[in-house]
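# structure for this input, please:
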Amino acid sequence: MEFTHVPPGPLSDKAQQYMVRMRDGVRLATDVYLPEGDGPFPVVLTRLPYDKNGEIIRVDVFAEALLERGYALVAQDTRGKFRSEG
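Sure, this is the predicted structure:
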């Protein structure tokens, strides 16, 4: 059986990406979507083992719905997946 590597999808232009360092030094790719205006904002946090910027999981579409309602979204790739270190 042969496996095909699928690279991460493109980062949304509506998000800011950060590499958040864990206690052991591994950095997790974290996309932050903020609504217009000054905060503070209520935040929805999600961690995914699937590509948050891929064709199947569309976090940017989910973020748009939350941003319209005044929520911020923080979406993070789990350890060792896509843009996160492992």
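# hey, let's count contacts and neighbours off CA atoms from now on
Will do.
# name the helix or strand for residue 46, please.
Using DSSP states H and E, residue 46 falls within strand 43-48.
# I'd like the next helix or strand past that strand.
Heading C-terminal from strand 43-48 (DSSP H and E), you reach helix 59-68.
# quick one more, to check against the first:
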Amino acid sequence: MNRSEILTEVRTLLAECGGIDPAQVDEQTAFIEDLALDSLVLVRMTVHAEERFGVRIPEEDAWELHTVGAVVGYVEECLTRRAGAGGE
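Below is the predicted model of the structure:
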């Protein structure tokens, strides 16, 4: 899965979990400042992202991911590590 595909999936998650129009979202979009998402939506989105991408996002890492691009990069890194370990 490449960065563009991950971004598309994150946009879909934002629509499903937060009712956000995917067209309003790019990698620089901040969850709290730009989208005014609350912590419940962010937790729900994290759980759905873990399921959708098959990655683990520890709570301490999740709270440091403030933008869409940060989530995309984190997932991309996890998938790359897994592929390097022979998992994908």
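# can you give me the TM-score here?
After superposition, the two chains reach a TM-score (TM-score structural alignment, normalised by the length of the first structure) of 0.32; 46 aligned residues with a C-alpha RMSD of 3.4 Å.
# sorry, back to before: flag every buried residue along the strand holding residue 46 of the first structure.
Using 16 or more other C-alpha atoms under 10 Å as the test for burial, strand 43-48 of the first structure gives residue 43.
# next: stretch 4-11 of the second structure.
Result for stretch 4-11 of the second structure [16+ other C-alpha under 10 Å]: buried residues 6-7, 9-11.
# quick one: list the elements packing against the strand holding residue 46 of the first structure.
strand 72-77 (3 or more C-alpha pairs under 8 Å, 6 or more residues apart in numbering; DSSP states H and E).
# where helices are concerned, which of the buried residues of stretch 4-11 of the second structure count?
6-7, 9-11 (DSSP state H).
# pipe those residues into a markdown table and attach distance to residue 59 of the second structure per row.
Shown next, in a markdown table, are these (distance: C-alpha to C-alpha, whole Å):
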| residue | distance to residue 59 of the second structure |
| --- | --- |
| 6 | 20 |
| 7 | 21 |
| 9 | 20 |
| 10 | 18 |
| 11 | 21 |
